[in-house]
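Trainee: Could you look at this predicted model? Sequence included:
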Amino acid sequence: MQSYITVKNPSVFEYEDRKSVFIGMAMPVSTEAEAIAFIDSVKKQYPDARHHVYAYALRENSTMRFTDDREPQGTAGMPVLDVIRKNGCTDVVIVVTRYFGGTLLGTGGLVRAYTAAAIGALENAEIIRYDIYSSAEFEINYSDYGKISPILSEVGFRISDTIFEENVKISGSILSSNFDVLREKMTEITSGRVEIKLLGEKFEC
């Protein structure tokens, strides 16, 4: 997996239909244990609610789960999961808590309400994309240092640290797909006087 889409922040979104209140809550998670812990915390926060519908998707084992929590089959959990999937998200859990308002909404009304609450929660959580970045470092002399800024900017190298000693030591990260381009351009502009060390890879947004 070279990239994935998830949410940045916990969020809450409230939707009302014929006095039934649907509270959509999204949370970034990375494991099933974290997803379950969040679901349990919502149930404790709203103990008097009639339904706690949830769905989650994880990179871990490509896991996807949902529940209708006593709503008619297919009207609640699956619509919430569909919102997650249609946005291409993973490592996220959405819980929609419902307070019944006394009027039956019908299957179509339930699907619309749970979908709306899930969409609102996801949008409020800020959808973000993570890509694989290569962490790298290199040492360069002062005469070459003035030449490299345009190159680093061009290839999208993110500088995290610069140390000025006998030479200039620079560390940072770059999209893994651009690492070879960085190395080629740096070798060319310094006539081979720089060696870029690859330290590892990690996901960054």
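Mentor: Good, I have the coordinates.
Trainee: use CA for all of it now, contacts and neighbours both
Mentor: Will do.
Trainee: so A136 sits right up against G172, yeah?
Mentor: Yes. Using CA atoms under 8 Å, A136 is in contact with G172, at 5.7 Å.
Trainee: who's more crowded, those two?
Mentor: Comparing A136 with G172 by other CA atoms under 10 Å, the one with more neighbours is A136, at 21 against 17.
Trainee: and the residue lying closest to the more buried one once chain neighbours are set aside, helix, strand or coil?
Mentor: Distance criterion CA to CA, 6 or more residues apart in numbering; nearest residue to A136, sequence neighbours excluded, is L198 at 4.6 Å. Three-state assignment for L198 (DSSP: H, G, I helix; E, B strand; the rest coil): strand.
Trainee: Surely L198 and Y133 touch.
Mentor: No. If you go by CA under 8 Å, L198 and Y133 don't touch, sitting 10.6 Å apart.
Trainee: So between the two, which is more surrounded?
Mentor: More neighbours surround Y133 than the other of L198 and Y133, with 24 against 13 (other CA under 10 Å).
Trainee: how many neighbours does the closest residue to the more buried one other than its chain neighbours have?
Mentor: Distances taken as CA to CA, 6+ apart place L175 nearest to Y133, at 4.3 Å, with adjacent residues excluded. When neighbours are defined as other CA under 10 Å, L175 has 21 of them.
Trainee: my read: L175 touches D131, true?
Mentor: Yes. With contact defined as CA under 8 Å, L175 and D131 form a contacting pair (7.1 Å).
Trainee: in the chain, which spans are helices?
Mentor: Secondary structure of the chain, counting by DSSP state H: helices at 32-45, 77-86, 106-124, 142-155, 179-189.
Trainee: Now tabulate the ones you listed in a markdown table and tack on distance to D17.
Mentor: What follows is these, written out as a markdown table (distance: least, CA to CA, whole Å):
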| stretch | distance to D17 |
| --- | --- |
| helix 32-45 | 21 |
| helix 77-86 | 16 |
| helix 106-124 | 7 |
| helix 142-155 | 50 |
| helix 179-189 | 52 |
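Trainee: put this beside the first:
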Amino acid sequence: MLQILNVIKDRGSRYAVSGGPVRNTEDIAAFLKTLKSHKKFAKATHNSWAASLCDGPQRNDDGEAGAAAAILRMLEREGLTDHIVVVTRWYGGTHLGGDRFRHVTSCTRAYLEALAKGV
């Protein structure tokens, strides 16, 4: 599991990104359970995720409407299959409006770049 903490800070909200290989819904569930076993991630406001599986995509906005679709589009553009990306947000008390989507895509991009570098 690759985790990149504190990718973005904006008006009190903080974002992080995590990801790793998955092959099926059981792997997704195990990945999310492992991620949320860390107290910091369990207390997050949103853990939005998308997984591009060979047998079809899976996603969950976790209350951050549209976030999973943005993650999935980026995975599909990269041609990355059997992989999950989770963008975590700790809400800081100020609504970010459309900037939330910019932050979700920036986090996902940071993850994909780290993955390409073999970090």
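Mentor: Happy to help now that I have it. Fair warning: this is a prediction, and the values are worked out from it, not measured in the lab.
Trainee: For the two chains, what TM-score is obtained?
Mentor: Remark: TM-score between the superposed chains equals 0.85 [TM-score structural alignment, normalised by the length of structure 2]; 114 aligned residues with a CA RMSD of 1.7 Å.
Trainee: Translate H83 of structure 2 into the numbering of structure 1.
Mentor: Using TM-score structural alignment, the equivalent of H83 of structure 2 in structure 1 is V92.
Trainee: same thing with V104 of structure 2?
Mentor: V104 of structure 2 maps onto Y114 in structure 1, with residues paired by TM-score structural alignment.
Trainee: quick one, what contacts its match?
Mentor: 22, 75-76, 79-80, 96 (CA atoms under 8 Å, 6 or more residues apart in numbering).
Trainee: now do D55 of structure 2
Mentor: Listed by CA under 8 Å, 6+ apart, D55 of structure 2 has no contact partners.
Trainee: before we move on, back to that, show me the one in the contacts of Y114 of structure 1 that has more neighbours than the rest.
Mentor: Busiest of the contacts of Y114 of structure 1 [other CA under 10 Å] is V96, holding 32 neighbours.
Trainee: so that one touches A116, yeah?
Mentor: No. V96 of structure 1 sits out of contact with A116 when judged by CA under 8 Å, with a separation of 10.0 Å.
Trainee: What about I140 of structure 1, how many residues nearby?
Mentor: For I140 of structure 1, the neighbour count with other CA under 10 Å is 19.
Trainee: if I line the two up, what does A44 of structure 2 land on in structure 1?
Mentor: In structure 1, the residue matched to A44 of structure 2 (TM-score structural alignment) is A49.
Trainee: and its match, how many neighbours?
Mentor: 15.
Trainee: could you measure it against F22 of structure 1, distance?
Mentor: 10 Å (CA to CA, to the nearest Å).
Trainee: go on, I163 of structure 1?
Mentor: 53 Å.
Trainee: Equivalent analysis for Y130 of structure 1, please.
Mentor: 30 Å.
Trainee: what does E188 of structure 1 give?
Mentor: 59 Å.
Trainee: What of H51 of structure 1?
Mentor: 9 Å.
Trainee: Residues that sit against both of those two, list them.
Mentor: With CA under 8 Å, 6+ apart, H51 of structure 1 and F22 have common neighbours 96-99.
Trainee: For those, pick the one with the most neighbours.
Mentor: Neighbour max across the shared contacts of H51 and F22 of structure 1 (other CA under 10 Å) = V96, 32 neighbours.
Trainee: who are the neighbours in contact with that one?
Mentor: 22-25, 51-54, 114, 117-118.
Trainee: Spatially central residue for structure 2, please.
Mentor: Note on structure 2: the residue nearest the mean C-alpha position is V86, at 2.0 Å, using CA atoms, centre = their mean.
Trainee: Going by distance to D69 of structure 1, which of the contacts of Y114 of structure 1 wins?
Mentor: Closest to D69 of structure 1 out of the contacts of Y114 of structure 1 is A76 (8.1 Å), distances taken as CA to CA.
Trainee: Might you report the residue contacts of that closest one?
Mentor: Contacts of A76 of structure 1 (CA under 8 Å, 6+ apart): 53, 67-68, 110-111, 114-115.
Trainee: Name the nearest residue to M64 of structure 1, sequence neighbours excluded.
Mentor: In space, and not counting its chain neighbours, M64 of structure 1 is closest to A57: 4.4 Å by CA to CA, 6+ apart.
Trainee: what do you get for P21 of structure 2?
Mentor: Of all residues apart from its sequence neighbours, H83 sits closest to P21 of structure 2 (CA to CA, 6+ apart), at 4.3 Å.
Trainee: From D27 of structure 2, how far off is that neighbour?
Mentor: 10 Å.
Trainee: Who has more neighbours out of the two?
Mentor: H83 (20 against 16).
Trainee: Thanks again, I'm all set now.
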